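Undergrad: What follows is a predicted structure for the sequence shown.
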Amino acid sequence: MSLDVNPASAESKREYELPPVLRAEHADSSFTRLLEQQAAKIPSHMFLFASLCSMGVSLSLELMGRTQPARFIGSWVSPLLVMGVYNKLVKLLGPR
């Protein structure tokens, strides 16, 4: 017989219903919907292409010895990829 180390383990097996979100400040504005509609028009692969281009430009600037511009352009990779993921989520799930 094995003893459970967590005394609340039986309580954690219950199913909980999530409360509905009814607060007005959590609703999206018309400006947010407009941005999501416009962002959905951009192909998702464009963000991936732009991030790969910024990696290549950053690498070439680094090899030319221009470290500050290389690091500046290299810092664009993460935001571009995040924008691509957001764009893809907006397309798949739609505005919620």
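TA: Good, I have the coordinates. Numbering: from 1, shown residues only.

Undergrad: can we go C-alpha only for contacts and neighbour counts from here?
TA: Fine.

Undergrad: Kindly list the longest helix within this structure.
TA: helix 44-63 (DSSP state H).

Undergrad: ok, residues contacting that helix?
TA: 67, 69-74, 76-78, 80-81, 83-85, 87-88 (CA atoms under 8 Å, 6 or more residues apart in numbering).

Undergrad: Tell me the buried residues within these.
TA: Listed as buried from these are Ala70, Ile73, Gly74, Val77, Leu80, Leu81, Gly84, Asn87, Lys88; burial here means 16 or more other CA atoms under 10 Å.

Undergrad: who's in contact with the last one?
TA: Lys88 makes contacts with Ala40, Ser44, as judged by CA under 8 Å, 6+ apart.

Undergrad: any idea how far it is from Pro79?
TA: Taken as CA to CA, to the nearest Å, the spacing of Lys88 relative to Pro79 amounts to 14 Å.

Undergrad: and the comparison structure, right after this:
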Amino acid sequence: MTDYRVQPGEAKEDQVTAAIEKVTSQIPSSIYLGAAITSIIASIALNQSGKKHEALYVGQWVAPFLLLGIYNKLVKQLGSDATAHQ
């Protein structure tokens, strides 16, 4: 059976991705968590004030903020490519 998995160091990120990660890795992870919590609170407040559509819209921001925080943390811990950690 053929193994199609990508091995560490086999594929590399381009320079655009590396440049973006270099800048965004300077953002503390707590900023992303704070943005997610703020979105939750704002969504609840909008819902309580009767603005249901706005509450749903703002509530949908929580997952992207958390995902960006996870991505940010991975870049900080592992870098853009896995080649330097072998």
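TA: On my side now, so go ahead. On a predicted model such as this, the values are computed, not experimentally measured, just so you know.

Undergrad: that older thread, now the two most distant members of the buried ones among the contacts of helix 44-63 of structure 1.
TA: Ala70 and Lys88 (28.1 Å; CA to CA).

Undergrad: so where does the residue positioned nearest the centre of structure 2 fall, helix or strand?
TA: Against the mean C-alpha coordinate of structure 2, by CA atoms, centre = their mean, the closest residue is Leu68 at 1.0 Å. Assigned by DSSP states H and E, Leu68 of structure 2 belongs to helix 62-78.

Undergrad: Quick one: neighbours of Ser51 of structure 1, just the number.
TA: Using other CA atoms under 10 Å, Ser51 of structure 1 is surrounded by 22 other residues.

Undergrad: same question but for Ser60 of structure 1, I mixed them up
TA: 14.

Undergrad: Determine which residue in structure 2 is aligned with it, please.
TA: Here Ser60 of structure 1 is matched to Ala45 in structure 2, going by TM-score structural alignment.

Undergrad: Quick check: its match vs Lys51 of structure 2, distance?
TA: 9 Å.

Undergrad: next one: Ala19 of structure 2
TA: Counting by CA to CA, the gap from Ala19 of structure 2 to Lys51 of structure 2 is 40 Å.

Undergrad: And Leu33 of structure 2, by the same measure?
TA: Leu33 of structure 2 is 24 Å from Lys51 of structure 2, by CA to CA.

Undergrad: the more surrounded of those two?
TA: Taking other CA under 10 Å, Leu33 of structure 2 and Lys51 do not tie; Leu33 has more neighbours (18 against 13).

Undergrad: Show me what that one aligns to in structure 1.
TA: In structure 1, Leu33 of structure 2 lands on Leu48 (TM-score structural alignment).
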